[in-house]
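J.: Below: sequence and its predicted model.
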Amino acid sequence: MRLLPVFTLSLAGILVTGCGAIEEVTGAAQKTQQCIEAAGIVTETVSKITSVASDPAAVEKALNDGATKLTTLADDAANTSLKEAADGVAAKLDGYNVQDANDAVDTLQKVATDSIAWVDTLTKACA
């Protein structure tokens, strides 16, 4: 009869340890998913801007939408580094001011070039 309490305590310890391991795996999976999403938001934003480059209002909207998505992801980020990186990229996207067709073309060129560095920054934040 004395073995039963010891066995129960041992089993409880194994279950608690197992739950901690499951939480670690779940957290790592969530972080990986968020990192993939962050890079995808950048590439999606560049794609949208490219497709509407002749419409300054649509370019501005695509930039704002991308910034909003990154800010939302940053708010939900399971990783502080990813949060900071996503907030930084969102601020850059939000910082463009597209008033006319020339601004739209200039912004497209700048965003297309900078997006490579942004994806790299987001990816490194997830490492």
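T.: Cool, got the structure. Numbers count the residues shown, from 1 in each chain.

J.: all contacts plus neighbour counts: C-alpha atoms, from now on.
T.: Will do.

J.: List the residues that contact the residue nearest the centre of the chain.
T.: With distances taken as CA atoms, centre = their mean, Ala38 lies nearest the centre of the chain, 2.9 Å away. Counting by CA atoms under 8 Å, 6 or more residues apart in numbering, Ala38 makes contact with 70, 73, 86, 119, 122.

J.: so which pair among those is furthest apart in space?
T.: Leu73 and Val119 (14.4 Å; CA to CA).

J.: Next one: Ser47 from Ala12, what distance?
T.: Relative to Ala12, Ser47 is positioned 52 Å away (CA to CA, to the nearest Å).

J.: another structure for you, compare them:
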Amino acid sequence: MRFLPLAAASAIGLSVLLSGCSTVDKAQACIEANKVIAETGAKISGLVNDPKAMEKALNDGAAKLEDAADTAGNTTLNEALQNLAASLKKLEVSDPNEAVDAAQKVATDTAKAIKTTAEECT
């Protein structure tokens, strides 16, 4: 499956985040940021054959990312989460072709967000 690299990146990102954060507050922010990013990406990638459900997942994911950004307490993490949320909000999915394109965009943007959080949390 072409979304397997997203799962692998999420797992790697989580291990980096768990081992690299220097303070308890920052560590918690790192864990939460990576968790929300990974959950959102995984949920959306699994809905390629259901454009209506994907549209809802995009909106729900953006809201969760914004909530996590509000509590991150770290400018870089906040920006990574907000940028991913903004990207999700821009995607429109009304047919299967758009769903495939959206899933690919989400995978790319999620990988960028995971990289940013990993760099911030090391």
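T.: Done, it's in. These figures come from a predicted structure and were not determined experimentally.

J.: hang on, the earlier thing: looking at Ser47 and Ala12 of the first structure, which is more packed in?
T.: Counted by other CA atoms under 10 Å, Ser47 of the first structure and Ala12 do not tie: Ser47 has more neighbours, with 15 against 12.

J.: what does the more buried one align to in the second structure?
T.: With TM-score structural alignment defining the correspondence, Ser47 of the first structure maps onto Ala42 in the second structure.

J.: Isn't its match up against Ala9?
T.: No: counting by CA atoms under 8 Å, Ala42 of the second structure sits too far from Ala9 to count as a contact (11.1 Å).

J.: and Val100 of the second structure, what element?
T.: Using DSSP states H and E, Val100 of the second structure falls within helix 96-120.

J.: close enough to count as contact, Gly73 of the second structure and Ala29?
T.: Yes: counting by CA under 8 Å, Ala29 is a contact partner of Gly73 of the second structure at 7.1 Å.

J.: When the two are compared, which one has more neighbours?
T.: More crowded of Gly73 of the second structure and Ala29, by other CA under 10 Å: Ala29, with 24 against 15.

J.: Quick one: map the more buried one onto the first structure.
T.: The alignment partner of Ala29 of the second structure in the first structure, by TM-score structural alignment, is Gln34.

J.: what's the spacing between that match and Asp76 of the first structure?
T.: If you go by CA to CA, the gap between Gln34 of the first structure and Asp76 of the first structure works out to 9 Å.

J.: quick revisit: ok, and the most crowded of the contacts of Ala38 of the first structure?
T.: Greatest neighbour count in the contacts of Ala38 of the first structure, by other CA under 10 Å, goes to Ala86: 31 neighbours.
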